[in-house]
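**Student:** Got a predicted model here, sequence first, then my questions.
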Amino acid sequence: MAHEDHVKTYKVFVNGVEKVVDHEVLTYEEVVRLFIAQPVEGTIYAVSFEHGKEPKEGELVAGQSVTIKQNTEFDVDDTGRS
């Protein structure tokens, strides 16, 4: 049987809004861009998550990433300027 080439997608939620991504590891920067298409320069965003694959829950800061699964939930807040 031939192996089908298809891209797996993951449904995640950012502040309750459904988003679809095509890879299993999301970086802090990618999550912020899902929240706001054009992040404000110099602004710090607080990113927390739950229902992840590894780790299951926690917080992300710049430079970190999380392995997601279907329906991982992110909460992103603008904490103001650095």
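**Tutor:** Good, I have the coordinates.

**Student:** From here on, just use CA atoms for contacts and neighbour counts.
**Tutor:** Fine.

**Student:** which stretches of this protein form helices?
**Tutor:** Using DSSP state H, the helices found in the chain span residues 28-35.

**Student:** Next up, a structure to set beside the first:
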Amino acid sequence: MAISMLYFAWVREAVGTGEEQVDPPEAVRNVADLIDWLSQQSDGHAAAFAEPARLRAAIDQRFVPLDALLGNAREVAIFPPVTGG
């Protein structure tokens, strides 16, 4: 399943890009699995995803917890917690 990944803020800086296409193995079932798999793809990914508790996610533009199933996700966004002012 091909997924369009979007990265924001310091996650984007660590990974080195704001967007990429990935094709994770079938064993990747939820966002946490995806983060774990991505962290093995490069040093930048490993740095960005070293502390998953600091990350938030959205599947197809809907906020989800990290244990959310990917299902037929076309887009997954990973970003730091959102704060307001």
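**Tutor:** Sure thing, it's come through. Treat the numbers as computed from the prediction; the structure is a model and nothing was measured.

**Student:** where does the TM-score land?
**Tutor:** Overlay of the two chains. TM-score (TM-score structural alignment, normalised by the length of the first structure): 0.54; 63 aligned residues with a Cα RMSD of 2.9 Å.

**Student:** top strand in the first structure by residue count?
**Tutor:** strand 72-81 (DSSP state E).

**Student:** Check which helices and strands that one is in contact with.
**Tutor:** The contact analysis (3 or more Cα pairs under 8 Å, 6 or more residues apart in numbering; DSSP states H and E) places strand 72-81 of the first structure against strand 10-14, helix 28-35, strand 43-50.

**Student:** and residue 67 of the first structure, what pairs with it in the second structure?
**Tutor:** Aligning on TM-score structural alignment places residue 67 of the first structure opposite residue 71 in the second structure.

**Student:** now swap in residue 79 of the first structure and tell me
**Tutor:** Counting by TM-score structural alignment, residue 79 of the first structure corresponds to residue 81 in the second structure.

**Student:** quick one, what contacts the nearest residue to its match once chain neighbours are set aside?
**Tutor:** With sequence-adjacent residues excluded and distances taken as Cα to Cα, 6 or more residues apart in numbering, residue 81 of the second structure is closest to residue 56, at 5.8 Å. Neighbouring residues of residue 56 of the second structure by Cα atoms under 8 Å, 6 or more residues apart in numbering: 63-66, 78-81.

**Student:** Okay then, goodbye and thanks.
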